[in-house]
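Trainee: please work out how this folds:
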Amino acid sequence: MVRIFLLVFWVLSGVLLSRGAWTAAQEDSSSIHVNVVLVQLNVAVTDRKGNYVSGLRPEDFSVTEDKIPETISTFEEGNEPTTRPQTPGAAGQVIADSSQPDPASSSVTPKAPDVHFTGSSAFAGSNVFILFDTSNYMYRGFVFAQDAIADFIRSLDGVSKLAFYSYSRDLSRAAPLTGDRPTVLRGVRSSVAGDDAALYNSLLLTVKDAAPLKGRKVIVVFSNGPDNASSVPPEDVAELAQSTGTIIYMISTQQAQADQVSEAVFERMSKATGGKAYFARSWKDETDAFSSIREDLAHLYALSYYPQPNPNRGWRAITVKLVGKNMQKYHVRTRDGYRILQQAQLSAGAFPEAGTAPSQNAQNK
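Mentor: From the prediction side, this is the model:
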């Protein structure tokens, strides 16, 4: 009952809750080293009918962080080559130390690092994780779901690496991140259904696997029902995904949609990370949802910037807008912020481990 109350509170409040572990870590440290590297954004631009708008340039976008204007450092559209519009305006590394002035709160702008592009992109390569619900919710339509996932995998052109994970009460890394499509397809076909559904536990572990990777990071979740076995609340998953620049797409069935809390959580989580939620009523709807995600990935604009000096060590709000009167008719979708994470927070428990998930991690990094 307590977990359900927390879910309802999160849905109704519309606020992603802060993690006390972060606050405690900041208050207890006399010397905090924070790496502020390129902030990477994946941005979808659509018209009123939902059609993708292509051909935009860096000067068409305005990016602010905590209302501070940012300078776009790298830019690409879909699978086009990366361009470097301007020199970034802030340092690639900021050190906040009690014994030294904090450059983020100083009136002096730190010197920007040299950035060189030699054919490789800050977003070079897309890494897609597919997380498949193999709980006892999936006894009906299991083979159809496997077919839809397999077709989706075959259709992903321009994606460097794929991983296939499945979950019920535990997470199974059936095919860790690889460029070998047959290996991923074998992982899909070897999955079997059973046990309760610990979606948020498994999704948190998947986000952690994706977090250290360079390039675009995407998680596509296929869920056939609500979560009934997790110890991790969904706001933890959403916040970590936002802070690590990981996009979450949710494909669910009418069983999850029948549960109003799950439906709202799925929609909010995907929206917060720049993704989308789909609710399929038939096998055709499942296939259409995967096709829509494929099209979305092919049309995303990839932007990055070095944050300007900013004393805020907590949640930083990101706003992306289009410049020009004629651009206001278009809709922009991307993540709405991030929290600066120290390396220790990713590796040593700022977020709770998810239940009894396997300790083995064969993730290629």
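Trainee: C-alpha only now, for contacts and for neighbours.
Mentor: Will do.
Trainee: can you give me the neighbour number for residue 155?
Mentor: 13 (other Cα atoms under 10 Å).
Trainee: ok, and the closest non-adjacent residue to it?
Mentor: Excluding its sequence neighbours, the residue lying closest to residue 155 (Cα to Cα, 6 or more residues apart in numbering) is residue 294, at 7.7 Å.
Trainee: please give me the structure for this one as well, since I'd like to look at both together:
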Amino acid sequence: MRIFITGTAGFIGFHLAELLLQEGHEVHGYDGMSDYYDVTLKERRHALLRQHPAFAATEALLEDDARLQAAVQACAPDVIVHLAAQAGVRYSIDNPRAYVDANIIGTFNVMEAARQAGVRHLLMASTSSVYGANTEMPYAETHKADTQMSFYAATKKANEAMAHAWAHIHGLPVTMFRFFTVYGPWGRPDMALFKFTKGILEGRPIDVYNHGDMWRDFTYVTDLVRGIRLLIDAVPGGPETAVAGDSLSPVAPFRVVNIGNSTKVRLEDFIDAIEAATGRKAQRNYMPMQPGDVPATWADAGLLRALTGYAPETGIADGVARFVEWYRDYYGQ
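Mentor: Next up, the predicted model:
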């Protein structure tokens, strides 16, 4: 297959591209190399991917419609996987316009490029944050998700609505996946595991929000991209493609799929795992809940299993240990 992936210099896009290249597919990456976090880390990821002869990349913003359209047309992909986005719940409070530009305008450009290229499947990233104030857990794709608590989550829910309309109007098969707290090697510096590991190894206090009374469904990155890879082949269509508990639309070749570990882990236990992996104790600075955040996430991954026969399973101790090993190697600590 020829696969066009946006966000290949990013955390998840890098791992997905690596997996697909290892399987022998042809991958064209697209990434804007924004300075939201350390660009050097992004450049290192792309440099590793460029070692594969079947990888090529365009470095430009999603908002640059002409560059994006030209890159997609030149690639002539069978499938597009759209992972690039302005991420981060907290940053969306300070700079909401960046989310409109990248997540709304940029995603529209990707959808239009997919339509013009006639791809057989468009897959796009959403987030568990779209469940917002919903307290019915574990979260299932068929639950109502209309009470987003951050502007980041609101833009992702907008992407889901836009994609459903696109699938209905143009008959373009679309799968949206909702990620649950992804972590692992080559992760983003703004994420909790990265910040906690850095603080603990440097002997500095770490900020623990909601006084540690938070729960997350932590999903190891290689498990996540394996789920995406399998969903590429689970193309939504008419009613004949439905499975038990499906979110398949009755009027469009469109579905939403959770990708999570289906395990709710307390934040304090997550920090304990980092302490075990680093061999050092954390100095915990307990803080109130931050605006836009939610106290808990927990995925029902039954639909992913029904569609692909697969479910993430890496335990928190193993996953954290692998990240800490990578972090120490990368930063020489």
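Trainee: TM between them?
Mentor: TM-score for the superposed pair, counting by TM-score structural alignment, normalised by the length of structure 2: 0.28. Supporting figures: 156 aligned residues with a Cα RMSD of 6.5 Å.
Trainee: show me the helices in structure 1, by range?
Mentor: Taking DSSP state H to define them, one finds helices in structure 1 at 2-13, 20-28, 142-155, 181-189, 199-210, 234-243, 254-257, 260-273, 283-299, 343-347.
Trainee: how about the second one: buried residues?
Mentor: To tie it back to what came earlier, the one meant is helix 20-28 of structure 1. Buried residues in helix 20-28 of structure 1, counted by 16 or more other Cα atoms under 10 Å: residue 22.
Trainee: same thing with the fourth one?
Mentor: Along helix 181-189 of structure 1, the positions that meet the burial threshold by neighbour count (16+ other Cα under 10 Å) are 181, 183-185, 187-188.
Trainee: need these in TSV with distance to residue 131 of structure 1, can you?
Mentor: Below are these laid out as TSV (distance: Cα to Cα, whole Å):
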residue	distance to residue 131 of structure 1
181	16
183	15
184	12
185	13
187	11
188	10
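Trainee: let me know the closest of those residues to residue 149 of structure 1.
Mentor: Closest to residue 149 of structure 1 out of the buried residues of helix 181-189 of structure 1 is residue 188 (7.6 Å), distances taken as Cα to Cα.
Trainee: run a quick neighbour tally on the nearest residue to residue 208 of structure 2 once chain neighbours are set aside.
Mentor: Of all residues beyond its chain neighbours, the one nearest residue 208 of structure 2 is residue 286 (4.9 Å), with distances taken as Cα to Cα, 6+ apart. For residue 286 of structure 2, the tally of surrounding residues (other Cα under 10 Å) stands at 15.
Trainee: residue 305 of structure 1 now?
Mentor: Residue 305 of structure 1 has 23 nearby residues by other Cα under 10 Å.
Trainee: kindly report the same for residue 284 of structure 1.
Mentor: Using other Cα under 10 Å, residue 284 of structure 1 has 11 neighbouring residues.
Trainee: let me have the helices of structure 1 in JSON lines, extended by distance to residue 46 of structure 1.
Mentor: Shown next, in JSON lines, are those (distance: least, Cα to Cα, whole Å):
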{"stretch": "helix 2-13", "distance to residue 46 of structure 1": "26"}
{"stretch": "helix 20-28", "distance to residue 46 of structure 1": "36"}
{"stretch": "helix 142-155", "distance to residue 46 of structure 1": "22"}
{"stretch": "helix 181-189", "distance to residue 46 of structure 1": "31"}
{"stretch": "helix 199-210", "distance to residue 46 of structure 1": "27"}
{"stretch": "helix 234-243", "distance to residue 46 of structure 1": "21"}
{"stretch": "helix 254-257", "distance to residue 46 of structure 1": "25"}
{"stretch": "helix 260-273", "distance to residue 46 of structure 1": "15"}
{"stretch": "helix 283-299", "distance to residue 46 of structure 1": "10"}
{"stretch": "helix 343-347", "distance to residue 46 of structure 1": "34"}
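Trainee: looking at the ones you listed, which is closest to residue 321 of structure 1?
Mentor: Nearest to residue 321 of structure 1 among the helices of structure 1 is helix 260-273 (16.2 Å), distances taken as Cα to Cα.
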